[in-house]
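A.B. asks: build me a model:
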Amino acid sequence: MSEDIYSGLQQLGKQTEVPLAPEQAVLERVPNPEAGTRYCVRFTAPEFTSLCPMTGQPDFAHLVIDYVPGDWLVESKSLKLFLFSFRNHGAFHEACTVMIGKRIVDLLDPEWLRIGGYWYPRGGIPIDVFYQTGETPQGVWIPDQNVPTYRGRG
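C.D. replies: As a prediction, this is how the structure comes out:
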């Protein structure tokens, strides 16, 4: 791969501030070096944080993002900064999880994407949120997300 395919990136290899809100985050993509080959990419964010829109208290989740790319891959530093931007963002679990999935889909137009948001309890009830763009592709190894349902200490 030549350096010029990365020349348009705004964040990779540069000192970048964490965006103050997801709407301000710049999510970037790079050409898929294996375009035409069907495979699964997984990102795991076990310490995702956002804010409850009602109380302002922090909410915590373990996110697992799987996608089968087409011509593009999400640039991982920009994804990290995008996810960090939720730390001061007040939204319900459902809104955060689905927004992340849709934003990646809008950027990449992947063959398929799913996101599992495994949220820690709020008000004593864990809320898990799942978003997927279509049927699971056949002929591609898509591992289970293997995040157990929240059980507390017991």
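A.B. asks: switch to C-alpha atoms for all contacts and neighbour counts from now on
C.D. replies: Will do.
A.B. asks: okay, and the nearest residue to Tyr6 once chain neighbours are set aside sits in which element?
C.D. replies: In space, Tyr6 comes closest to Val30 once its chain neighbours are excluded; the distance is 7.1 Å by C-alpha to C-alpha, 6 or more residues apart in numbering. According to DSSP states H and E, Val30 maps onto strand 29-31.
A.B. asks: want to put them side by side, so please do this one too:
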Amino acid sequence: MAGTPRFLGASTPLPASPETAELDYVPNPRPGTLYLVRFAAPEFTSLCPVTGQPDFAHLVLDYAPCDTIVESKSLKLYLGSFRNHCGFHEDVTVGIGQRLFGEMRPHWLRIGGYWYPRGGIPIDVFWQSSAPPQGLWVPDQGVAGYRGRG
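C.D. replies: Below is the predicted model:
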């Protein structure tokens, strides 16, 4: 599961789909320490499963590592693989969180998907694996609610 990163430092094409994308996990450099890691993807894209039109989101992923951490280039490639993937906001957001939680097995993980309006309605989707561990500092995700032009 965890080992030497395969993608870091190598020219790597974008995976064809989220299902074929591989994630690299490496040993946690601070095992036994409770801390939070945050990844933000403010330009995430996927496709509407009905119209095929692009959907845009700001994703925020927070997790408290256990034995492994996700290697950031492999995560970037995985998220980029959604560019040509059709999925509802709920399925995409929750699916990313569940895959990472299932493979990496952190103490805790949450994902916020702040989707830009489709049909005039912004959709925000949130998922977390459980209540955060006691003593873990969990800051606000820092993404303001959609306000449009006003």
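A.B. asks: contacts only, for the residue nearest to Tyr118 of the first structure when sequence neighbours are not counted.
C.D. replies: Leaving aside its chain neighbours, Tyr118 of the first structure sits nearest to Asp128 (4.6 Å; criterion: C-alpha to C-alpha, 6+ apart). Asp128 of the first structure is in contact with His93, Gly116, Gly117, Tyr118, Trp119, counting by C-alpha atoms under 8 Å, 6 or more residues apart in numbering.
A.B. asks: so how do I select the buried members of those residues in ChimeraX?
C.D. replies: Here is the ChimeraX command that selects the buried residues among those (16 or more other C-alpha atoms under 10 Å):
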select :93,116,117,118,119
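A.B. asks: show where the helix ranked longest in the first structure falls in the second structure, residue numbers please.
C.D. replies: For the first structure, the longest helix by residue count, based on DSSP state H, is helix 93-108. Mapping helix 93-108 of the first structure onto the second structure (TM-score structural alignment) gives residues 89-104.
A.B. asks: mean per-residue distance, the matching stretch versus the first structure.
C.D. replies: Following superposition, stretch 89-104 of the second structure is found to deviate from the first structure by 0.7 Å on average (mean C-alpha distance after the TM-score superposition for the first structure).
A.B. asks: list the buried residues in that stretch.
C.D. replies: So, applying 16+ other C-alpha under 10 Å, buried residues of stretch 89-104 of the second structure: His89, Val92, Thr93, Val94, Gly95, Ile96, Gly97, Gln98, Leu100, Phe101, Met104.
A.B. asks: so what touches it?
C.D. replies: The contact list for stretch 89-104 of the second structure (C-alpha under 8 Å, 6+ apart) reads 25, 61, 68-70, 108-113, 115, 123, 125-129.
A.B. asks: mind checking which of those land in strands?
C.D. replies: Among those, the members found in strands (DSSP state E) are 25, 61, 68-70, 108-113, 115, 123, 125-128.
A.B. asks: I'd like to know which of these are buried.
C.D. replies: Going by neighbour count (16+ other C-alpha under 10 Å), those have 25, 61, 68-70, 108-113, 115, 123, 125, 127-128 buried.
A.B. asks: name all residues that make contact with the counterpart of Ile142 of the first structure in the second structure.
C.D. replies: Counting by TM-score structural alignment, Ile142 of the first structure corresponds to Val138 in the second structure. By C-alpha under 8 Å, 6+ apart, the residues touching Val138 of the second structure are Leu36, Pro132.
A.B. asks: hmm, Lys73 and Leu8 of the second structure touching each other?
C.D. replies: Yes: between Leu8 of the second structure and Lys73 there is a contact at 6.2 Å, judged by C-alpha atoms under 8 Å.
A.B. asks: between these two, tell me which one has more neighbours.
C.D. replies: Using other C-alpha atoms under 10 Å as the criterion, Leu8 of the second structure and Lys73 rank with Lys73 on top: 18 against 13.
A.B. asks: what lines up with the more buried one in the first structure?
C.D. replies: In the first structure, Lys73 of the second structure lines up with Lys77, judged by TM-score structural alignment.
A.B. asks: hang on, isn't that match packed against Gln10?
C.D. replies: No: counting by C-alpha under 8 Å, Lys77 of the first structure does not reach Gln10; the two are 10.3 Å apart.
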